[in-house]
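[1] Let me see the structure of the following:
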Amino acid sequence: MDGTADGRPTDFRRVVSFHPRGGRLNSVQRRAFDTHADRWYTEAATTTPPLDAAALFGRTAPVALEIGSGMGESTPVMAAARPELNVLAVEVYKPGVAQTLHHLSKTSVDNVRVMRGDGVHVLETLIPSGSLAEVWLFFPDPWPKTRHLKRRLVTPAFTDLVADRLRRGGVLRMATDWEPYAEQMLASGTAARKLRNPHPGWAPRPEFRPVTRFERRGLAEGREIFDLEFVRR
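    Okay, the predicted model is just below:
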């Protein structure tokens, strides 16, 4: 892992964990983006580091970073259940960003901001050390084929990076329905010197996390759901 001038880890991952996709918006997404971007949206590429969360959210509150918020169906639900948090939902695909804005527009939730960007890049370049209350990574791409394992996001280097950005007592929460990846997540979190697992192994499901479409699909296919929780020492 390389480092910045202030000693923060940076730029550890050369193989991205997402696959390039088209960015075409459907009519609902285009309308949502055009209508609500000014209120809830920001670009990682145009954000001056370090992130000024109080200015972005218009209030001072602990920040939870959701990496890979996807189409955003669960983001407003989780934010509504955790009103004490400012939730920064980071998603690399513009259709997902726009769909999240659409979901937000159907609620009264206002403690969410949606950022388009690579979650690791955001952690590396925008998030100061010791500043996050929580990091959420729910159902990332498991990359099940052997030739694609190097694309998996969760590695010891990733959990070290997250640990650096969490404040003392902050929490990394993850979930997957792919058992080999769950084992990799558990090993990577356990290997992080600044993290501890408060459970014997798997964590109970967080009450605020709704059942996502990925989870429903996994359950329908007979797979087990694995939740993990690591606390910053």
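
[2] make it CA atoms for all contacts and neighbour counts henceforth
    OK.

[3] From Ala98, how far off is the residue lying farthest from the centre of the chain?
    The C-alpha centroid of the chain is most remote from Ser27, which lies 26.3 Å away (Cα atoms, centre = their mean). The gap separating Ser27 from Ala98 is 10 Å, by Cα to Cα, to the nearest Å.

[4] Centroid-nearest residue for the protein?
    Nearest residue to the geometric centre of the chain (Cα atoms, centre = their mean): Ile67, 1.6 Å.

[5] The structure of the following sequence is requested for comparison with the preceding one:
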Amino acid sequence: MNNDRLNADDPGQDTSTVAEPPRRGIKSYVLRAGRMTAAQQRGLDEVWPQLGLKLEDGLLDLDAVFGRRAPRVVEIGFGMGASLIEQAETHPDTDFIGIEVHAPGVGKLLDEADKRGLTNLRVYRDDALEVLRRCLPEASLDGLQLFFPDPWPKKKHHKRRIVQPAFVELVRTRLKPGGTLQMATDWEAYAEHMAEVMAEAPGFRNTSSEGPYVPRPEFRPLTKFEHRGARLGHGVWDLIYRRSE
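    Next up, the predicted model:
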């Protein structure tokens, strides 16, 4: 199980167009204390002023943030950032925004982005649901990625899973028509939950022609965690849905 999991509470009331129930303060992540390496601390201290974004920045003008007009992809819960760094380096014509609450992961990603000279990457160290609600304009994203979120396997904790109808609807409003919601999990029961939620979600079309799942897309890099799971015989389920309206 990947410990670098997701970072958002249960969806609450969106102040723009998504009608949602009052927020209950339930989080889909648990903040963990951890040691910071010198490189991670450097990322937070020296690179954050250039690549970091904050909730108090409010609604973003993404063209102004990146200094250009380009496809935009958000990744929620990037862990230590290896996958996101690889994508940003491999796809320089796409702008990426990563959202993660854990300081070591944010610091690591910022340090690596600076060392590799990446200019197409920005980072939030905030609750992902709040970022979606308050900072990302409607119909502004070409893709949103949710790779290996915490599955909260115990039944009493299922309410903590980020993939819920209100979250999916909020994502839909931030995607452009034709934009994609891309998910992956190593927990089959959570994959089934994702598929069930998406089957009932209005305004999305499954890109799979057979069943709810798709083969691992080439654009999703294999993580160290996933390599380890493969050696142990663990499965991984990918789901990709496109905003249809």
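
[6] hmm, back to that, map the residue farthest from the centre of the first structure across to the second structure for me.
    Aligned by TM-score structural alignment, Ser27 of the first structure pairs with Ala38 of the second structure.

[7] Likewise for Arg168 of the first structure?
    Aligned partner of Arg168 of the first structure by TM-score structural alignment: Pro177.

[8] cool, Phe138 of the first structure as well?
    Using TM-score structural alignment, Phe138 of the first structure lines up with Phe147 in the second structure.

[9] and if you look at Leu195 of the first structure?
    Leu195 of the first structure maps onto Phe204 in the second structure when the alignment is built from TM-score structural alignment.

[10] List the contacts of the alignment partner in the first structure of Arg160 of the second structure.
    Residue correspondence to the first structure (TM-score structural alignment): Arg160 of the second structure is matched to Arg151. By Cα atoms under 8 Å, 6 or more residues apart in numbering, Arg151 of the first structure lies in contact with 15-18, 143.

[11] Just give me the closest of those to Leu104 of the first structure.
    Set against Leu104 of the first structure, the nearest of these by Cα to Cα is Phe18 (24.1 Å).

[12] helix, strand or coil for the closest one?
    coil (DSSP: H, G, I helix; E, B strand; the rest coil).

[13] what's the neighbour count on the aligned residue in the second structure for it?
    Taking TM-score structural alignment, the alignment pairs Phe18 of the first structure with Tyr29 from the second structure. Tyr29 of the second structure: 22 surrounding residues under other Cα atoms under 10 Å.

[14] ok, Tyr29 of the second structure to Pro149 of the second structure distance?
    On the measure of Cα to Cα, Tyr29 of the second structure and Pro149 of the second structure end up 9 Å apart.

[15] ranges for the strands of the first structure?
    2-3, 9-10, 41-43, 63-67, 86-91, 112-116, 132-138, 166-176, 195-196, 226-232 (DSSP state E).

[16] Need those strands in a markdown table (columns: distance to Arg31 of the first structure).
    Formatted as a markdown table, these follow (distance: least, Cα to Cα, whole Å):
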| stretch | distance to Arg31 of the first structure |
| --- | --- |
| strand 2-3 | 41 |
| strand 9-10 | 36 |
| strand 41-43 | 14 |
| strand 63-67 | 24 |
| strand 86-91 | 18 |
| strand 112-116 | 16 |
| strand 132-138 | 27 |
| strand 166-176 | 32 |
| strand 195-196 | 42 |
| strand 226-232 | 35 |
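
[17] and among the ones you listed, the most buried is which?
    strand 86-91 (a mean of 27; mean count of other Cα atoms under 10 Å).

[18] what range in the second structure does that one sit on?
    Counting by TM-score structural alignment, strand 86-91 of the first structure pairs with residues 95-100 of the second structure.

[19] Give me the residues contacting the matching stretch.
    Under the contact criterion Cα under 8 Å, 6+ apart, stretch 95-100 of the second structure has outside partners 6-7, 66, 70-79, 84, 88, 106, 120-128.

[20] sorry, back to before: quick check: closest non-adjacent residue to the match of Phe138 of the first structure.
    Leaving aside its sequence neighbours, Phe147 of the second structure sits nearest to Ala184 (Cα to Cα, 6 or more residues apart in numbering; 4.7 Å).

[21] so what's the one you found up against?
    146-148, 191, 236-239.

[22] Can you name the two of these that sit furthest apart?
    Leu146 and Val236 (13.2 Å).

[23] ok, back up a step: quick one: which two of the contacts of Arg151 of the first structure are the most distant?
    That would be Val15 and Trp143, which, of these, are the farthest apart (Cα to Cα) at 12.4 Å.

[24] higher neighbour count, these two?
    Between Val15 of the first structure and Trp143, counted using other Cα under 10 Å, the more crowded position is Trp143 (17 against 11).

[25] circling back to that earlier point, got the contact list for the residue mapped onto the residue nearest to the centre of the first structure from the second structure?
    Matched across to the second structure, Ile67 of the first structure falls on Ile76, judged by TM-score structural alignment. Contacts for Ile76 of the second structure (Cα under 8 Å, 6+ apart) come out as 6-7, 98-100, 128, 144-147.

[26] Not counting its neighbours along the chain, what's nearest the corresponding residue of the second structure for Phe230 of the first structure?
    Alignment note: Phe230 of the first structure maps to Tyr241 in the second structure; criterion TM-score structural alignment. Taking Cα to Cα, 6+ apart, and ignoring the residues beside it in sequence, Tyr241 of the second structure has Asn206 as its nearest neighbour in space, at 4.5 Å.

[27] And that neighbour, how far from Gly178 of the second structure?
    Separation of Asn206 of the second structure from Gly178 of the second structure (Cα to Cα): 12 Å.

[28] list the residues that contact both of those two?
    Contact with both Asn206 of the second structure and Gly178 is made by residues Arg242, according to Cα under 8 Å, 6+ apart.

[29] Okay, helices next: where are they in the first structure?
    Assigned by DSSP state H, the first structure shows helices spanning 27-40, 53-57, 75-81, 94-105, 119-125, 156-165, 179-191, 213-220.

[30] Aligned to Gln50 of the second structure, what sits in the first structure?
    Counting by TM-score structural alignment, Gln50 of the second structure corresponds to Arg39 in the first structure.

[31] Around Ala191 of the first structure, how many other residues sit close by?
    The local packing of Ala191 of the first structure (other Cα under 10 Å) involves 16 other residues.
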